[in-house]
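Chemist: With the sequence up front, the predicted model follows.
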Amino acid sequence: MTGTTPTLTGRELETLRHIAAGRTHLQAAHAMGVSRHTVDTYLRRIRAKLGHTSTAELTRIAISLGL
């Protein structure tokens, strides 16, 4: 992440935490009580805000945020 850190919503942070923990999109959806499509939408928003596309990069960010 360069410059200022974009603000992620609570649901985006929750999604990031699930994905960083190794859960599939479907598993994250079940845990969050939403559809897989919703998880995919959250992940698109996260990637757009953070400028990272790979799950490995997102996982590193989640760890740095203490998620």
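Modeler: Structure's in. What do you need?
Chemist: rest of the way, CA atoms for contacts and neighbours
Modeler: Noted.
Chemist: what sits against Thr5?
Modeler: Leu50 (CA atoms under 8 Å, 6 or more residues apart in numbering).
Chemist: One more: Leu58?
Modeler: 16, 20, 52.
Chemist: Check which helix or strand the nearest residue to the second one once chain neighbours are set aside maps to.
Modeler: Taking CA to CA, 6 or more residues apart in numbering, and ignoring the residues beside it in sequence, Ala20 has Thr59 as its nearest neighbour in space, at 4.5 Å. Using DSSP states H and E, Thr59 sits within helix 55-64.
Chemist: let's bring in a second model and compare:
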Amino acid sequence: MAELNTDFSDRERQILAHLADGLTSRTIAHRLALSPHTVETHIRNMRTKAAATTRAHLIALALTHRDPPADPALPAP
């Protein structure tokens, strides 16, 4: 299983979250007040960092390697 590089910028993480929600580059660009070209550049950079061959692969890696949600029943560390 491939490891996900977690060296993503805050903007890359925002874009990745929108990708995981199924949004297109154009819609993401509109929501974040960016050009679609800038969004595509961020996606390409994330794919390179994560060694992901496709957008779907990038999203699968992100979902596989994300931190599990905190259990509210457990005390904070």
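Modeler: Now that the structure is in, tell me what you want to look at. Predicted model only: the values in this text are computed from it and were never measured.
Chemist: Please state their TM-score.
Modeler: The TM-score (TM-score structural alignment, normalised by the length of the first structure) is 0.82; 65 aligned residues with a CA RMSD of 1.7 Å.
Chemist: mapped onto the second structure, which of the contacts of Leu58 of the first structure hold?
Modeler: With the contact criterion set to both residues aligned by TM-score structural alignment, their matches' CA atoms under 8 Å, these that also touch in the second structure are His52.
Chemist: Where strands are concerned, which of the contacts of Leu58 of the first structure count?
Modeler: For the contacts of Leu58 of the first structure, not one is inside strands, with DSSP state E as the criterion.
Chemist: so can I have JSON lines of the contacts of Leu58 of the first structure showing distance to Ala28 of the first structure and neighbour count?
Modeler: Formatted as JSON lines, those follow (distance: CA to CA, whole Å; neighbours: other CA atoms under 10 Å):
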{"residue": "Leu16", "distance to Ala28 of the first structure": "9", "neighbour count": "25"}
{"residue": "Ala20", "distance to Ala28 of the first structure": "10", "neighbour count": "20"}
{"residue": "His52", "distance to Ala28 of the first structure": "19", "neighbour count": "15"}
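Chemist: Return the member of the contacts of Leu58 of the first structure nearest to His37 of the first structure.
Modeler: The shortest approach to His37 of the first structure among the contacts of Leu58 of the first structure belongs to Leu16, at 14.8 Å (CA to CA).
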